[in-house]
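# A structural model of the following input is requested.
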Amino acid sequence: MTLRASLLAVPFAAGFMLSALPAATAQDLPDLGGREVVVVTENAYPPLQFVDPKSGEQIGWEYDAMNEIAKRLNISVTYQNTSWDAMIQSVSDAQYDIGMTGITIRDDRKEKVDFSDPYMRSEMLMLVRSDEDRFDDGKSFGALEDTLIGAQPGTSPFYTAVYEVLDGNEANPRIKLFETFGASVQALRAGDVDMVLTDSTGGKGYVEASDGALKLVGEPLGSEDFGFIFAKGSDLVAPINAAIAALKADGTMDALNKKWFLDYKMGQ
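Predicted coordinates:
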């Protein structure tokens, strides 16, 4: 969905965009008195959140951002993990207080959960093997009838594949479905599919971790805004939004973007 008219999109590096919001200072933020909050994530979306292959630690942009939000709002955060397929419903059922895994803000999802304000904008790109030379955009891919796309059902890449690359048929046999994004990338590397659609956030992380096996090609096929999710009517939405605005206003978001999208190297 598009950002509200009051938001001004400000470009950042590598296809990421921050949204300028009214400045919020530390004294504007509510004190939630050490409230315990359970945040659920997938840990399959570098560099937003993933398990460090060396230390086994859960790390990433979203962890850093949420930890900073927790400090400023005086909340105590516990992290748990679940699959993407289960995440939106489990948060909707209030099994967890907040969900984070680069979740695209969409109207259909708003029927089940409330979203925070956008904390990041990313563009949809084509992830392919590094030796791929048969296509370099959605149109040329769609014209090659023997090529396959790997996707997760119900995700933004799935719908982009269906409506922007193929023929609008959600049952098109050229789309091979996988339970996780990581599984679709493994299938790509193994030659079982020819392309995986990903936003620039996850795609850049997987390319850096691939030791030259993968690359991103083509122009962006669209953009999407990411937000945290909550059970409908959650009283955490307003304070989290205030904290997001504060992190943007004081440069913390810029620092996190530099750390995770420019400086951090997967596997090093």
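# CA only for contacts and neighbour counts going forward, please
Noted.
# show me where the stretch 51-200 of the chain has strands.
58-59, 75-81, 98-99, 113-115, 120-129, 149-151, 175-177, 195-199 (DSSP state E, counting those that start in this stretch).
# so which of the ones you listed gets nearest Ala20?
strand 120-129 (10.7 Å; CA to CA).
# Mind giving me the packing neighbours of the closest one?
Packing partners of strand 120-129 (3 or more CA pairs under 8 Å, 6 or more residues apart in numbering; DSSP states H and E): strand 17-20, helix 181-190, strand 195-199, helix 200-208, strand 214-217, strand 223-226.
# Just give the closest residue to the residue positioned nearest the centre of the chain, not the sequence neighbours.
Central residue check for the chain by CA atoms, centre = their mean: the C-alpha nearest the mean position is that of Gly102, 2.2 Å away. Counting by CA to CA, 6 or more residues apart in numbering, Phe226 is the residue found nearest to Gly102 once chain neighbours are left out, at 5.5 Å.
# So what's the residue count around Gly212?
Under the neighbour criterion other CA atoms under 10 Å, Gly212 is assigned a count of 11.
# How about the contacts made by the closest residue to Phe135 other than its chain neighbours?
On the basis of CA to CA, 6+ apart, the spatially nearest residue to Phe135 that is not a chain neighbour turns out to be Phe141, at 5.4 Å. Going by CA atoms under 8 Å, 6 or more residues apart in numbering, Phe141 touches 134-135, 147, 165.
# one more to line up against the first:
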Amino acid sequence: MIRTRIVPLALTAAATAMALTACSADGGDTEASSAASTAASAVDTSLTDVQEAGVLVVGTEGTYRPFTFHDEGSGDLTGYDVDVITAVADKLGVDVQFEETAWDAIFAGLEAGRFDVIANQVGISPERQEKYTFSTPYTYSTGVVVVKAGNDDIHSYEDLAGKTAAQSLTSNYGEEAKAAGATIEAVDGWAQSIALVEQGRVDATINDKLTFLDYVNSTGSDAVKVAAEGADVAESALAFRGGSDALAAAASDALAELAADGTLAELSQKYFGADVSVAS
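Okay, the predicted model is just below:
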């Protein structure tokens, strides 16, 4: 602050010096206060907020088998992602509370603060990384070409040329099948695709490896097999609000512990019959 004083001439020099000193001190206080305010506003309390609340609130669909769904017998919420995030919360020393939310609204719920994290096979992408903070991945998957058991004509994506593939027209996998030269038999989803393959009405379908593993694990089917696997690996992780670095880092540490003690591999085997927690 600049102060104006009327003083006798003899005191001018001293007064000027004092005023300059005061000015410097006031300016320093203002700058320090501003810096402190900025630092305070930048403090990441995401982890301490959860620890103080004693609960990690989780957004998940509850309708996406085998990742998050309701057990037909008990009606309880279960699934690979449900078990993983429950184990993470246990490592953090807090309870877990699930908020079931439709996928189309799940990111809006996270941004609005309805929950602390999304556990719902959220794929990591550059676009999402610009808005959200991610843990380390805990699921890895690729696209696979599924054929009827005994089919020895298809061993690669290139072998789909001239063959018929059952695909959803709007899916990335449908585009891959087209690019490989396959004739597309349009279907609504995986259930129709795999039925047509098993019946021999189409030669193949391209789909997510996790979907295939869950199908075989849950049905025990030996009527189909993986003929080829794509090179691109999709990674899924826990998604947090942007700036929640402390909470995401703690979750990543917990996931590392769960990988080291075999928990993630055990959960993978439970739901998929294979370890999907590591990149193959």
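# Ile88 of the first structure is nearest to which of the helices and strands packed on strand 120-129 of the first structure?
That would be strand 223-226 among those, by CA to CA, at 13.8 Å.
# what range in the second structure does the helix or strand following the closest one sit on?
Proceeding N to C from strand 223-226 of the first structure, the next assigned helix or strand is strand 229-231, under DSSP states H and E. Residues 239-241 of the second structure are where strand 229-231 of the first structure lands when matched by TM-score structural alignment.
# which residues touch that stretch?
Under the contact criterion CA under 8 Å, 6+ apart, stretch 239-241 of the second structure has outside partners 110-111, 116-119, 122, 131-135, 248.
# Tell me, how many residues neighbour the closest residue to Lys163 of the second structure other than its chain neighbours?
Using CA to CA, 6+ apart and skipping residues adjacent in sequence, the residue nearest Lys163 of the second structure is Ala182, 5.1 Å away. Applying other CA under 10 Å, we find 24 other residues in the vicinity of Ala182 of the second structure.
# you'd agree Ala182 of the second structure is up against Ala165?
Yes. Using CA atoms under 8 Å, Ala182 of the second structure is in contact with Ala165, at 6.2 Å.
# hey, where'd the helices end up in the second structure?
Ranges of helices in the second structure, per DSSP state H, are 12-42, 46-53, 80-92, 103-111, 126-129, 172-179, 190-198, 209-219, 245-260, 263-272.
# Throw those into a markdown table and include distance to Ser141 of the second structure and mean neighbour count, thanks.
Shown next, in a markdown table, are the helices of the second structure (distance: least, CA to CA, whole Å; neighbours: other CA atoms under 10 Å):
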| stretch | distance to Ser141 of the second structure | mean neighbour count |
| --- | --- | --- |
| helix 12-42 | 36 | 12 |
| helix 46-53 | 29 | 15 |
| helix 80-92 | 14 | 21 |
| helix 103-111 | 20 | 16 |
| helix 126-129 | 17 | 10 |
| helix 172-179 | 13 | 18 |
| helix 190-198 | 16 | 19 |
| helix 209-219 | 6 | 18 |
| helix 245-260 | 17 | 19 |
| helix 263-272 | 12 | 19 |
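# got those helices as a markdown table, with distance to Val146 of the second structure columns?
Below are the helices of the second structure laid out as a markdown table (distance: least, CA to CA, whole Å):
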| stretch | distance to Val146 of the second structure |
| --- | --- |
| helix 12-42 | 50 |
| helix 46-53 | 43 |
| helix 80-92 | 23 |
| helix 103-111 | 27 |
| helix 126-129 | 29 |
| helix 172-179 | 12 |
| helix 190-198 | 8 |
| helix 209-219 | 8 |
| helix 245-260 | 29 |
| helix 263-272 | 16 |
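# quick one on the thing from earlier: name the nearest of the contacts of stretch 239-241 of the second structure relative to Gly62 of the second structure.
Nearest to Gly62 of the second structure among the contacts of stretch 239-241 of the second structure, with distances taken as CA to CA, is Ala119, at 10.3 Å.
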